[in-house]
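Asks: sequence and predicted model, in that order:
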Amino acid sequence: MLLMDERRERILEKLVSTGSVHVSELAKEFSVTYETIRKDLAHLEEQGYLVKSHGGATLKQNAIENPFTVRERENIDDKQAVARRAIELIPEGSSLIIATGSTILELAKLLSLKSGLKIFTDSLPVAVALIKSDNQVFFFGGELRDQSSSVCGGWTVSQIRQVKVDLCFIGTDGFANLDGPTSPSSSDAFIDQVIIEHSERRYVLADRSKFRRKSLYRICGWDQIDTLVTNEGVDAQDLEALRGKTEVSLV
């Protein structure tokens, strides 16, 4: 049986992945009583993570920045499909910045099989994925940031401003309001803004779930993005509205 803190962390991960949980299902999964699960949900509600409902709970919108280790497991098939399309957009011999994000990491894994590129990144997982590739890889320095497994701060910004690359790829926590890609972190949003400014072509990679989600900080407007790469199967009205703002490539 899991310890209390471990169980609550697992409940939170499930809530992040699905958006809602049910007391009966959690009690069965963790082999505990309904009352134990209700206490877990009450604790998580006090922490500001969720809103209790009849028989369960729902994730509180914009309440948390999901840990990178949680995000990288979500919608993995969709993310890999987006990454496969994104790699087709990279000409041979290009210079590019790969920002932070779980879909971006899937692109980095594919890029590790390529050669002859100049790749810059602020993401630790991306750097690790590329470390043995036949590309020239540069890692921006700065203050380490646990939630996004990346770097941030003035040092990072000053290094990004020393380059001007052919293209960049950034991730997003969502864009349900369609005003632009968003991030749960003000520091990550600012780093992405600087990356966009120092790239000739700008791409956002996002699986289809991001049409239903948004976060606190807008990274930029869609007029600053050349193409959004996402999955088919999104709401037709949302897709049409977005196509009025930027190019959309569906996979």
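Replies: Here it is on my side, so go on. Residues are numbered from 1 along each chain as shown.
Asks: rest of the way, CA atoms for contacts and neighbours
Replies: Fine.
Asks: name the helices or strands packed onto the strand or helix carrying E29?
Replies: Applying DSSP states H and E as the criterion places E29 in helix 23-30. Where contact means 3 or more Cα pairs under 8 Å, 6 or more residues apart in numbering; DSSP states H and E, helix 23-30 is packed against helix 34-46.
Asks: so which bits of whichever helix or strand comes after the helix it packs on are buried?
Replies: Sequence-wise, the next helix or strand downstream of helix 34-46 (DSSP H and E) is strand 50-53. Neighbour counts using 16 or more other Cα atoms under 10 Å place L50, V51, K52 of strand 50-53 among the buried residues.
Asks: also this one, for the comparison:
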Amino acid sequence: MKQEKRQEIILYAVMRSGYVSIDSLAEELGVSSQTIRRDLAVMDRQGMLERRPGGASYRTTILNSSYEKRQVEDLKDKERIARAIAEYIPDNCSIFLTLGTTTEVIANALLCRSGLMIITNNTVAALTLNKKSDFEVVLTSGYMRKSSHGLVGESTIDFVNGFQCDYLITSTGGINESDGCLVDFHTADVSVAQAMMRHSGKVLLAVSPDKFGRHAVIRFAPMKSVDMLFTCEPIPARLSELAETSGVNIVTC
């Protein structure tokens, strides 16, 4: 099969499913995984799709991949980052925790700590954290978004404004490679996270490698608003320079 025809099939599969793995494409097309990797690299450079760990997703700046797909994507990377954050967080402190599948993994890792008070709009994370008898878990008000099981809205922001926490633990949809700005996909989610950021002593950002240079339509916060960035691979040189200039401490786990 010619490369042009193969890439046409790959693009259709990505558009149909949102995300496809290298192994499934190799099996469907009867070629090696290395051939698929080369095709995805070319198609990513041409802007046809977005390479992701283990596969590729449809390139868009206005829609994130589905919640179910994000729950399983990059899970090992998220677990490594989560363990590093849990090791850094001290016992007996207060934490804001935002929405996201990454923060859900972090919630599970935090169970190794003691005496935490967590204020969150993430219902999935709240249920995990509530297993610990010495944790005080505070769930915000708001209306629940079906796509993320998270609480958002003006009442959520008003609720958050009534607290001041030692830490904010958050993730982001992407980081703009030109200026280091954190970007995301949903205004309602971002508005709550920004309120938490304003009332936090220190901001901890969890970033899996696929978020570096990823585009999204909503500008969340400048790089300088982050105190510590946790990731599991060296970050691109341009972003590393921006982080250093902004006073961000990078932790590679």
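Replies: Arrived safely. Everything numeric in this text was worked out from a predicted model, so none of it was measured.
Asks: quick TM-score on the pair, please.
Replies: Put the two chains on top of each other and the TM-score (TM-score structural alignment, normalised by the length of the first structure) is 0.77; 217 aligned residues with a Cα RMSD of 2.8 Å.
Asks: ok so, going back, now the helix holding E29 of the first structure: how far from the chain's centre is it?
Replies: Helix 23-30 of the first structure has its C-alpha centroid displaced from the chain centroid by 29 Å (Cα atoms, centre = their mean, to the nearest Å).
Asks: contacting residues around the nearest residue to K69 of the second structure once chain neighbours are set aside?
Replies: Closest residue to K69 of the second structure apart from its sequence neighbours, by Cα to Cα, 6 or more residues apart in numbering: Y19 at 7.7 Å. Shown in contact with Y19 of the second structure (Cα atoms under 8 Å, 6 or more residues apart in numbering): G55, A56, S57, Y58, S65, K69.
Asks: any idea which helix or strand carries the counterpart of Y19 of the second structure in the first structure?
Replies: Aligning on TM-score structural alignment places Y19 of the second structure opposite K14 in the first structure. Per DSSP H and E: K14 of the first structure is located in helix 4-18.
Asks: follow-up on the earlier one: let's have the buried residues of strand 50-53 of the first structure in CSV, adding distance to D192 of the first structure.
Replies: Shown next, in CSV, are these (distance: Cα to Cα, whole Å):
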residue, distance to D192 of the first structure
L50, 28
V51, 31
K52, 34
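Asks: just the closest of those residues to V229 of the first structure, please.
Replies: Set against V229 of the first structure, the nearest of those by Cα to Cα is L50 (30.4 Å).
Asks: isn't S150 of the first structure right next to D122, touching?
Replies: Yes: assessed by Cα atoms under 8 Å, S150 of the first structure is found in contact with D122 at 5.6 Å.
Asks: next, the buried residues of stretch 179-194 of the first structure.
Replies: Buried residues in stretch 179-194 of the first structure (16+ other Cα under 10 Å): 179-185, 188-194.
Asks: in helices, which of those residues appear?
Replies: Cross-referencing these against helices under DSSP state H gives D188, A189, F190, I191, D192, Q193, V194.
Asks: now the residue nearest the centre of the first structure: closest residue in space that isn't a chain neighbour?
Replies: Taking Cα atoms, centre = their mean as the criterion, G101 is the residue nearest the geometric centre of the first structure, at 4.0 Å. Using Cα to Cα, 6+ apart and skipping residues adjacent in sequence, the residue nearest G101 of the first structure is G171, 5.2 Å away.
Asks: that neighbour: neighbour count?
Replies: G171 of the first structure has 24 neighbouring residues, counting by other Cα atoms under 10 Å.
Asks: repeat that for D44 of the second structure.
Replies: The criterion is other Cα under 10 Å. On that basis, D44 of the second structure has 18 neighbouring residues.
Asks: that older thread, okay, and the common contacts of S150 and D122 of the first structure?
Replies: Common neighbours of S150 of the first structure and D122 (Cα under 8 Å, 6+ apart) are T100.
Asks: looking at these two, which is more packed in?
Replies: D122 (28 against 24).
Asks: gap between the closest residue to S208 of the second structure other than its chain neighbours and L204 of the second structure?
Replies: Of all residues not flanking S208 of the second structure in the chain, T231 sits nearest, at 5.7 Å (Cα to Cα, 6+ apart). The gap separating T231 of the second structure from L204 of the second structure is 11 Å, by Cα to Cα, to the nearest Å.
Asks: same question, F185 of the second structure
Replies: Distance of F185 of the second structure to L204 of the second structure, computed by Cα to Cα: 20 Å.
Asks: kindly report the same for V105 of the second structure.
Replies: According to Cα to Cα, V105 of the second structure and L204 of the second structure sit 15 Å apart.
Asks: now S57 of the second structure
Replies: Applying Cα to Cα to S57 of the second structure and L204 of the second structure gives a distance of 27 Å.
Asks: next one: Y143 of the second structure
Replies: Distance of Y143 of the second structure to L204 of the second structure, computed by Cα to Cα: 26 Å.
Asks: so which residues of the stretch 51-200 of the second structure form strands?
Replies: Taking DSSP state E, counting those that start in this stretch as the test, the strands found in the stretch 51-200 of the second structure are 55-57, 94-97, 117-120, 136-139, 143-145, 150-152, 165-170, 174-175, 182-184, 200-206.
Asks: show me which residues of the helix holding K14 of the first structure are buried.
Replies: Buried residues in helix 4-18 of the first structure, defined by neighbour count with 16+ other Cα under 10 Å: R7, R8, I11, L12, E13, K14, L15, V16, S17.
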